[in-house]
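A.B. asks: Turn this into a model:
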Amino acid sequence: MNHHLHLFNFYHESEEPTFIENNLTRAFALCLKHDPVLLYAFLREVLSTEDYNFLFYVHEKDTSIDFDMQIETSTLVEETRKLYAIGLTDTTAREDWTGIEKNIDAINKMNITDLVISIKDIKIIFEVKRTGEDCKEQLRQQIAPFTSKEHIHITPMHRTWSDMLHLIEQISNFYTYNGQSNQFINSFLQLVKARFSHWVPTKPFKFQPFFKDNSDLKGRQPLTQRLHYAVQSIGSDQIDVLWDRTSIKVNKPWATEAIPDFLWGNDGKQYLIMDIWPGTVKQQGYSLYSMPLDWVNAEVVTINGELFEVEVDRHIKFMHFNKYVASLDIPIADGERLLRKEINTPANLHQLSGKWYRDDWPKLIETLDEYFSFDWKQVCKWDQNFEDSARSYLTLSLGYCCRIYVPYSYIQGLDSSQQGHVSVGMFLAQCKDAMVGLIEG
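C.D. replies: Got it, this is the predicted structure:
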């Protein structure tokens, strides 16, 4: 359909945040108003069983469902018995807002709600945000006029835009199965996909097939998106979101981050993995090599009473301007065939790791030849990355990569509903803690 025929696209549309937010609220309200199936599903989602039964089992001839925007909430008090106060924001997981209606001081100011739905003596008010902004205080102000009436029961709650999109997509799919559609829903989905594509819900892992092979980037993308939501649910203070990855903070002097991903194992099985790289810069090495290194021989780690496979590699990393250039990854298990002698030692931390200027590269090559029994220069593309480059120095570190393997079927068991990514996030945090515990002993 032509862009201009969609209900929620306007000529000369303003990019001013308030306009975008108001248009979003209006679009959502119109979807609820003009799609009874969506409205029914929404009410079933937010109302208590008692109120749901009251609305749909006790029919009154003149009952109507009314929608209004930008209403002063004090004008609603006299006709209200039950109040549902919903904060609708852009966050990755629902928050528990139970009790925010308590201890609200009387506020002598306008208490404008973004949207109100009125059914009999039940009111549903919304504070709508297109961002993750904390709007609890604004919602409390809207609730304030109702708190003076003891007979009014107030239920505050938090919902995310992903929750709403999940509901709307379910209804859209239902229409598709029946050969039908609703223009309001179609236009709303187009609006969201154009402006807020990250709201579009990802499928739980339970219902997502694994990608065909490790080179299947298109097949990997839905899993990566769901994993991103899972990691974000751990909490913004415990993760780092970078342009090329979302990682879990380790915050140890010997390592900074743990990164989860998916891959096909060498055994032909499907895994979620998590990697920690202890000692990947010389400064981390001082802390790492001051601890016992017995953990490098570990083969399993226990999480929630379950055993998961662990694999440790020596991770000899070449960097320039603190950026990764190449690495040599030598397994602890069966890695001796690739080594003439052990390279990851406290002595080599001081003598071999660190900055090497171009004039000293012949000495570095001679030294590394003493340790490796394979063509290490070919593996790290020495000529291309260093010898024939304009680089005047490189930095070498003698660290490790510690990897845990979790069968994909286990992750699928944790994530079978729209909010299941939160359980996956909790498990990933436990994986990180278990690996830290393994390394620190």
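
A.B. asks: Every contact and neighbour count from this point should use C-alpha atoms.
C.D. replies: OK.

A.B. asks: After the helix or strand harbouring Phe54, which helix or strand is next?
C.D. replies: Following DSSP states H and E, one finds Phe54 within helix 49-57. Proceeding N to C from helix 49-57, the next assigned helix or strand is strand 65-72, under DSSP H and E.

A.B. asks: I'd like the structure of this one too, to check against the first:
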Amino acid sequence: MNSHLNIFKTYTATDREHQLENDLTRALAICFQEDPLFFHKVLEDMFSSTLYYEKLFGSINADTSITIDIQRQADQINGYEHIFAVSLSESKMINFWGQNNSREYNPVCDIVIAINEVLIVIEAKRNDENCTAQLHNQIMNIVRHNDEFKDKTFDKDNFDGIVTPYDLNWTNLMSVATKVLSFEQATNNTNRFLSDFVKLVRKHNYRWMPEPAIVEFT
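C.D. replies: Okay, the predicted model is just below:
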């Protein structure tokens, strides 16, 4: 297939680094919307150390609603009881609660997912730039706009039960994406959105992709 027909490819003759970051973010958000199995696997891993997956999806009678947005400002985000602060970079998250270079402003959050009262905020980078400090600052500014939390110091003592830091990183994400895509291909249900997302990421940085498994036949 012509590479220009990739759903997520922006046709341009110039190298737009910041646009690429936006393209990757938008493509991921669309994949979450258009491939439920992929979204399910990412959430399952993200919620694995908590009870939220069982709480939100443990019953077919659960009244659960999901919204996925991109480029949301902090002061527009409310109505949550718990926040997952998610870093998506080639670099791993470093000591979320140890960040101390916070400032008050109204940051724009890359991806914001609301599942009932659970909020997922994803900060994405196209390279190995560490986004832990930026993500910490974003979450601080989200909670300071909440009347319930605005008078509390944003630290682990006050928010450990309210904010869960999670290191997604591109290598882990693409491992999940590749396994889901492989399963879909095996069942003749390939999702075009996920397939094109994997191609987009592979073209940008093949090192994020998992190495092919070595199968030995005896």
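
A.B. asks: Can you calculate the TM-score here?
C.D. replies: Aligned and superposed, the two chains score 0.83 in TM-score terms (TM-score structural alignment, normalised by the length of structure 2); 201 aligned residues with a CA RMSD of 2.3 Å.

A.B. asks: The helix holding Phe54 of structure 1 vs structure 2, average offset?
C.D. replies: Compared with structure 2 after the fit, helix 49-57 of structure 1 shows a mean deviation of 1.1 Å (mean CA distance after the TM-score superposition for structure 1).

A.B. asks: Tell me which residues touch Phe197 of structure 2, please.
C.D. replies: Residues near Phe197 of structure 2 by CA atoms under 8 Å, 6 or more residues apart in numbering: Phe8, Ala27, Leu28, Cys31.

A.B. asks: so what corresponds to it in structure 1?
C.D. replies: Correspondence of Phe197 of structure 2 to structure 1, assessed by TM-score structural alignment: Phe188.

A.B. asks: Now the helix or strand hosting that match: buried residues?
C.D. replies: Element membership of Phe188 of structure 1, judged by DSSP H and E, is helix 183-195. Buried residues in helix 183-195 of structure 1, defined by neighbour count with 16 or more other CA atoms under 10 Å: Phe184, Ile185, Asn186, Ser187, Phe188, Leu189, Gln190, Leu191, Val192.

A.B. asks: can I assume His4 of structure 2 is in contact with Tyr11?
C.D. replies: Yes: between His4 of structure 2 and Tyr11 there is a contact under CA atoms under 8 Å: 6.9 Å.

A.B. asks: so where does the residue minimising distance to the centre of structure 2 fall, helix or strand?
C.D. replies: In structure 2, the centroid-proximal residue (CA atoms, centre = their mean) is Ile122; its distance is 4.4 Å. Using DSSP H and E, Ile122 of structure 2 sits in strand 118-124.

A.B. asks: Tell me which stretches of the stretch 101-250 of structure 1 form strands.
C.D. replies: Per DSSP state E, counting those that start in this stretch, the stretch 101-250 of structure 1 carries strands over the ranges 112-119, 122-128, 153-160, 239-241, 246-252.

A.B. asks: The fourth one packs against which elements?
C.D. replies: With contacts defined as 3 or more CA pairs under 8 Å, 6 or more residues apart in numbering; DSSP states H and E, the packing partners of strand 239-241 of structure 1 are strand 246-252.

A.B. asks: residue range for the very next helix or strand once past the strand it packs on in structure 2?
C.D. replies: The first helix or strand that comes after strand 246-252 of structure 1 along the chain, using DSSP H and E, is strand 255-264. Under TM-score structural alignment, the alignment places strand 255-264 of structure 1 onto no residue of structure 2.

A.B. asks: same question, stretch 309-318 of structure 1
C.D. replies: Per TM-score structural alignment, stretch 309-318 of structure 1 has no counterpart in structure 2.

A.B. asks: for the stretch 301-441 of structure 1, what spans make up the strands?
C.D. replies: Under DSSP E, counting those that start in this stretch, the stretch 301-441 of structure 1 gives strands at 306-320, 323-331, 354-357, 393-407.

A.B. asks: just checking, which of those strands sits deepest inside the structure?
C.D. replies: When the strands of the stretch 301-441 of structure 1 are scored by mean count of other CA atoms under 10 Å, the highest mean neighbour count falls to strand 393-407 (a mean of 22).

A.B. asks: Now do that one and strand 323-331, the angle between them.
C.D. replies: If you take axes from the mean of the first three to the mean of the last three CA atoms, to 10 degrees, strand 393-407 of structure 1 sits at 50 degrees to strand 323-331.

A.B. asks: what's the offset of strand 393-407 of structure 1 from the middle of its chain?
C.D. replies: 24 Å (CA atoms, centre = their mean, to the nearest Å).

A.B. asks: Check stretch 116-127 of structure 2 too.
C.D. replies: The answer for stretch 116-127 of structure 2 is 5 Å, by CA atoms, centre = their mean.

A.B. asks: What does the residue nearest to the centre of structure 2 correspond to in structure 1?
C.D. replies: Aligned partner of Ile122 of structure 2 by TM-score structural alignment: Phe126.
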